[in-house]
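Trainee: predicted model follows, preceded by the sequence.
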Amino acid sequence: MSDPVYLAVALDVPLPGLFDYAHDVPVAPGVRVRVMFGRRAMIGMVWAVRQQPQVAPDKVRAIESVLDDLPPLPDDWLRLAGFAARYYHHPLGEVVLPALPPSLRKPSAYTGARSAGGPVCRADRRPGGRQPRHAASAPGTVAGAEAAVGSPDAARGQAPQLTAHQQAALARLQTLLSGGHGVALLHGVTGSGKTELYLRLAQQVLAQGRQVLLLVPEINLTPQLEQVVRDRLMPDAAAGAPGLAIMHSRLSEGDRLRAWLRVSRGEASLLLGTRLALMTPMPRLGLIVVDEEHDASYKQQDGLRYSARDLAIWRGHDLGIPVVLGSATPSLETWRHAQEGDYQYVSLPERAQTQPLPDIRLVDTRRAQLEQGFTPQLLQALEARLRQGEQSLVFINRRGYAPVLRCPSCGWVSQCRQCTAHTVVHRASGRRAVLQCHHCGDTQPVPRACPDCGDQDLQPMGRGTQRVEEFLAEHFPQARIVRIDADATRRKGSAEALFAQVHAGEADILVGTQMVSKGHDFAGLGLVGVLNADAALFAQDFRAPERLFAQLMQVAGRAGRRAAGAQVLVQTDYPDQAVYQALCRHDYSGFAQASLAERQDLGLPPFSSQALLTAQAPRLADALDFLLAVRDCAASLPEAAGVRLYDAVPLRVVRVARVERAQLLLESTRRPALHRLLNALLPRLDALAGSAALRWGIEVDPQDI
């Protein structure tokens, strides 16, 4: 018998490094294998072949089975996953396995060991070669996914005539295509026709037999863009048309697997999806488009905390293909790259429909007589639009009925039982109101009396979308009001139905959160009213003004896309704030330059690089003590030169789900110096943690501090 070979396998476990397993023959990197890890059966991925294991040979287990139902993951995908693991300092197995569809990483889907006939996949093969009647359509299996693939819509839409600005922008972007690689910022005002340029670039790439990846920040943006893409780029399937695949987190396991297979096999040439689509293998990838590149939704907030935008740029550079970043309000990082010439800058300064940008006005609320949060000016404007038969949007980025419930007698306010956060009042038709925590999800009934003093006159403080909807229904009984927020769109298909109702003109007033602020083309919208914008002005995070400006610019851009005379009214106690003044002038460039100058003076990103260490434990003191020990350890390392170590502090919301949390910020003006310190520091942290009850995590380029 020949000597075994040793496979270095990546596993989805919170431990660094690879794990050695023995096998009789080499297995290519990128192949999935079934192994035993402790007492658990797990799916892992072969990363390398070793002649000698890194532990004693007699302690190395054998591979249970090699899963050859798919070809090995391609080299460029392995490079992407490897880079993500290194840059974000995350265990490799917790990068490569979660990037696969869930069905491809479940050990329960596979049985038996490797034999001369290959691995046994429960869904594909049965003893004696018999196939179950349902095998061809079993969800979550490779065989079932192939059988259920459908053909795209067949109609082709008519391309609109380009404006002069669009023609010039398209010509510049086409030079990027002909050059083969590079990054372009497509900076276009809302309604300028950025999507039309995406389509024309995609059409050119598809005609070359290449694939296109089109990323959008949120799930609710995919349906309308999917229809546009199908109408324009997907002719009759019999004519050999390229296929379209959709990928986002709300897909069923079977649908996600089918999309992943079609794209990775090259059967679908255009992939439209949210951030998770970035990690899909694409053998002929020729173009990446990141729409609304500034959006915070591109940053994953748990597990591997990666930026899909940043990894898209790396992937484009690695493959030598162009990447187009589109936005009306680019992130300051992207804007700086464009201004310094690292990215090609392409501008669309006017709307494609020749309609002017809406008139943005500030409504000073300091001396106004408010009615349920509405000024007389905003109520009169809503009444006027109703008379004219135009739609209005009331934007408030707070869901629920009211932020807190308060007792006027003793000052008690509703508090989560598990978090240091207030609970939000939520009302549902036909059911009693509840108090819900937006951090841990805990729900409790609204008390009939104050728990502290017994007063039954409990009052809601502030307002959310539900309370705004209720007031508008009372004030404008003739109006058809539609609310779109996370609560109203929980059920599958509900978001699409609500947006279709608005697009069909079956709503007079739309009440919404950030879900409605970007990407949607509401043809009949003549007025946008903004409530409670001031809450973001004085947030602790230095990015708060940038996010507020982008959010308000985006939501203002929903108005007047098909008719002149649109108006945006922003209610504020601080009309002189620079954010609002730049907003009224539609002056992104001026706002960006002033913000960058301020950040440069303070040494903040993008003029520095940051990493955030977080710790959580049953007691806050334990989390803080751990981070203080980490800080001392880091300061003692030679790699700490050039890196600033801040004090360990509690998080803004200290306790979530009965776990208390703290953070330690590391910062350097030189990115390599920061990563050298992290490479030296992180392997020491488990020993410093001591207790299994204490958990720590690392986030590179944090977006919320």
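Mentor: Alright, I've got the coordinates.
Trainee: switch to C-alpha atoms for all contacts and neighbour counts from now on
Mentor: Will do.
Trainee: okay, the closest residue to Q372 other than its chain neighbours and Y646: tell me how far apart.
Mentor: Using Cα to Cα, 6 or more residues apart in numbering and skipping residues adjacent in sequence, the residue nearest Q372 is F471, 7.2 Å away. According to Cα to Cα, to the nearest Å, F471 and Y646 sit 46 Å apart.
Trainee: what of S609?
Mentor: 13 Å.
Trainee: for these two, indicate the residue with more neighbours.
Mentor: S609 (22 against 12; other Cα atoms under 10 Å).
Trainee: pull the contacting residues for the more buried one.
Mentor: E667, S668, T669, R670, R671, L674, D701 (Cα atoms under 8 Å, 6 or more residues apart in numbering).
Trainee: which parts of stretch 571-591 are buried?
Mentor: Residues of stretch 571-591 classed as buried: 571-575, 579-584, 586, 588, 591 (neighbour count, 16 or more other Cα atoms under 10 Å).
Trainee: so which residues of the stretch 51-200 of the chain form strands?
Mentor: 65-67, 182-188 (DSSP state E, counting those that start in this stretch).
Trainee: can you add mean neighbour count and distance to S331 and give the ones you listed back as TSV?
Mentor: Listed next are the strands of the stretch 51-200 of the chain as TSV, based on neighbours: other Cα atoms under 10 Å; distance: least, Cα to Cα, whole Å:
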stretch	mean neighbour count	distance to S331
strand 65-67	23	43
strand 182-188	23	10
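Trainee: dump those to CSV, plus distance to Q418.
Mentor: Compiled in CSV, the strands of the stretch 51-200 of the chain are given as follows (distance: least, Cα to Cα, whole Å):
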stretch, distance to Q418
strand 65-67, 43
strand 182-188, 44
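Trainee: take this one as well and set it beside the first:
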Amino acid sequence: MYCKVVFDVPLDRDFDYLVPDELAAKVAPGVRVTAPFGRVLTGGMVVSVSEVRTAPEDMKLKEIASVVDERPLFGSDLFPLTRFMKTHWGCPVGQILFALVPPQPYFKVDNAPATVHIDIKTPAFTLTKSQQNALNTVRSFPAYEFHPVLFNGPSYTGKTETVLRLAGDVLAGYGQTLITVPDIAAARQFIAEAEARFGANNVFCWHSRMLLSKKKKYFSAISNGLPCVVISTRSGALLPFKNLRLAAVLDEGDDNYKQEENKPYYHLRDLLMFRAKAHGAVLVFASATPSVEMLKMVQDKQVLQIPFTEAVPGHNFTPQIKITDKKGEKSRFLSDFLVSQLAENLQKKETSLLILNRRGYSTAYYCLNCGAYAKCKKCGAILSRENTPEHGDRLVCKKCGHTETLQQECPQCHNLIFKSRGGGTQKIVTEVQKLFPKAKLLRLDSDTLKTKAGQGFEALNALKSGAADIIVGTRLASGALRGAKVTLAAVLDAELELDGPDFRASEKYGQMLFGLRGHLSGVADGRLIIQAADKEAYDYSPLLSGDYNGAAETELLLRESFSYPPYTRLIKVLIKAKDTPLLNAETAQIKRLGYNRAIEVLGPVWCAKKTDVLKKQYLLFKTDEARWLDLLAVLDSYTPAKKVTIKVAADPYDFY
């Protein structure tokens, strides 16, 4: 008997092995084995078994050494799911399979318990008409049929409560539910609520920073098909569900749902569409600010939209919204109006949240008089100042690659004196501490959340308890406001949010503003302050009236007119090399692959930091629905020259 085995290595191929007679009964597609790979025994996975030899006759085949699993850990959708991920996002098959099934031999499926205790505690309060309508609609779907729906409505309209009640229905019927949240901070906040309702033994929290012992326990339980509610970040979509009846994506528009840092790459929305269809499950997307891709799917009748219009009792306030300058007499980062509002909140002992989403690595170049940023004359994005040995001191556009000199004229006030601006949340904390030395300040960003002892977790708790006077954070903080006691929120730099190289910048900015507005509508005397040098750069009228769908419609029209997703497909190729001529030669070679397969090839755009050893730039291929899978396959299978590495990302979200 012969079998083909793949390994967790960046080689997109399988390897032929002989199966010893004593192992023949145990070897099957989907089981893990150990086999000689090079000079060592390595863990691999069997992808096919055959009585017929397919390897060349003159090739000496090695034998499988041992079989790790008694049966496949994943369900019957393992290989269809792998093919789907390979086709839509690229990546070697072995790396995809071992993201779905852990390569470590100690990850094994234990025996399922003889009995399972289920006790669901549903809160006793009257539902709104929108909540009852959503429950009736979903409950009327025939069992074991795929139905994707969107719960769309402002904050505090009961979307999450409706999802939890549907999860209770599934758990009562001994099914499995997956509820995803954008990040670990949100998962940790949400888990206590789920455990109180469904029981701690029936709720599993899954994310990248879990204890290994819990990962093994939960993986085994899910693989055994035990009834459960899984609260997870995006990685939960890769778990081996056997009886998935409901999948729900909370805050669907959040860009954390795209995995682009590590292989395999995928977007949770598309991945769950495939998995829910394979399982015949209901798929619920719930968001106050759904992505324009999701709204396009609603327009195309691929997803059923269920509106949520009535606010739950006690959360129907209208927050005050004011747009101010970016600097004042007392501070070069805070307007005088914002300083006065912070002082007022301190007197009332209420919590304030300041948001500065310091993105990328480059230093922005801004007008000393009014604070406006120098912008690219070609595409209008913010220019970044870079000083490199190869190119000297210059301004670079991270969106289109255009370069300009340091001699700039302010488009707002025609001032000629500019200065570089760096720093982020840490700089703001220092500035605010000078203005309010007695205030308790906390910082909430990815740096402060790296360890349990970090200030970030204290800040997360302070959002709910009100134990801090002022919290300074990135956009991450705006997504952790569920149940928070914040009454004043301020976005410190509108231009920094809007004018990056990401074509989704205005959509993300709008989602953040509407998210803040939604939270503040749940508290009395809620105030939102937006600091902007150019108050006409973004249409704030939908925000003032609370019309997110109107803002999204405008965004869709802009995307269509400029041929960006969801009307086209994008593929980003990042090229890295130590030698500049080699980098440019390889970039030109890859660019030629797009001929006849792409509508347009943008770039190259330089994206290396000053401290990077390797020089980096990327190309952006814009193509249509008919040709994008072919183009992705060509780029994914391309072998670069020696000393050059490339990274291919379909539907990219990272442009920095």
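Mentor: Arrived safely. No experiment lies behind these values; they were computed from the predicted model shown.
Trainee: ok, the contacts of S609 of structure 1 in structure 2: which stay?
Mentor: When you map these onto structure 2 and apply both residues aligned by TM-score structural alignment, their matches' Cα atoms under 8 Å, the shared contacts are E667, S668, T669, R671, L674, D701.
Trainee: off-centre distance for stretch 446-460 of structure 2?
Mentor: Centroid displacement of stretch 446-460 of structure 2 relative to its chain, using Cα atoms, centre = their mean, to the nearest Å, is 19 Å.
Trainee: tell me how many other residues surround the counterpart of D499 of structure 2 in structure 1.
Mentor: Structural alignment (TM-score structural alignment) places D499 of structure 2 against F538 in structure 1. F538 of structure 1 is flanked by 10 other residues according to other Cα under 10 Å.
Trainee: give the closest residue to F538 of structure 1 in space, chain neighbours not counted.
Mentor: A544 (7.7 Å).
Trainee: ok, that neighbour to Y298 of structure 1 distance?
Mentor: Taken as Cα to Cα, the span from A544 of structure 1 to Y298 of structure 1 is 17 Å.
Trainee: looking at the two, which has the bigger crowd around it?
Mentor: A count of neighbours by other Cα under 10 Å puts Y298 above the other of A544 of structure 1 and Y298, at 23 against 16.
Trainee: tell me the contacts of the more buried one?
Mentor: Residues counted as contacts of Y298 of structure 1 (Cα under 8 Å, 6+ apart) are P217, T274, R275, S307, A308, R309.
Trainee: so what corresponds to it in structure 2?
Mentor: Counting by TM-score structural alignment, Y298 of structure 1 corresponds to Y257 in structure 2.
Trainee: how about L206 of structure 1?
Mentor: For L206 of structure 1, the residue aligned by TM-score structural alignment is L171.
Trainee: so that match, which of the three states?
Mentor: helix (DSSP: H, G, I helix; E, B strand; the rest coil).
Trainee: T177 is in contact with that one, correct?
Mentor: Yes: between L171 of structure 2 and T177 a contact is recorded at 7.4 Å, counting by Cα atoms under 8 Å.
Trainee: these two: which has the busier surroundings?
Mentor: Neighbour count, other Cα under 10 Å: between L171 of structure 2 and T177, T177 has more, with 28 against 23.
Trainee: for the more buried one, give its distance to V249 of structure 2.
Mentor: T177 of structure 2 is 11 Å from V249 of structure 2, by Cα to Cα.
Trainee: SS state for E553 of structure 2?
Mentor: Per three-state DSSP, E553 of structure 2 ends up helix.
Trainee: helix, strand, or coil at A186 of structure 2?
Mentor: helix.
Trainee: show me what it lines up with in structure 1.
Mentor: So, by TM-score structural alignment, A186 of structure 2 is matched to L221.
Trainee: helix/strand/coil for the residue lying closest to its match once chain neighbours are set aside?
Mentor: Once flanking residues are discounted, L221 of structure 1 sits nearest to G519: 6.6 Å by Cα to Cα, 6+ apart. Following three-state DSSP, G519 of structure 1 is assigned to coil.
Trainee: run a quick neighbour tally on G519 of structure 1.
Mentor: 24.
Trainee: what about it, distance to V13 of structure 1?
Mentor: From G519 of structure 1 to V13 of structure 1 the distance is 38 Å (Cα to Cα).
Trainee: and P356 of structure 1, by the same measure?
Mentor: According to Cα to Cα, P356 of structure 1 stands 54 Å off from V13 of structure 1.
Trainee: ditto for F538 of structure 1
Mentor: Here F538 of structure 1 is placed at a distance of 40 Å from V13 of structure 1 (Cα to Cα).
Trainee: and R86 of structure 1, by the same measure?
Mentor: 16 Å.
Trainee: can you show me the helices along the stretch 151-300 of structure 2?
Mentor: 159-172, 184-198, 212-223, 268-279, 292-299 (DSSP state H, counting those that start in this stretch).
Trainee: mean per-residue distance, the first one to structure 1?
Mentor: What that stands for is helix 159-172 of structure 2. Aligned to structure 1 and superposed, helix 159-172 of structure 2 gives a mean residue distance of 0.9 Å (mean Cα distance after the TM-score superposition for structure 1).
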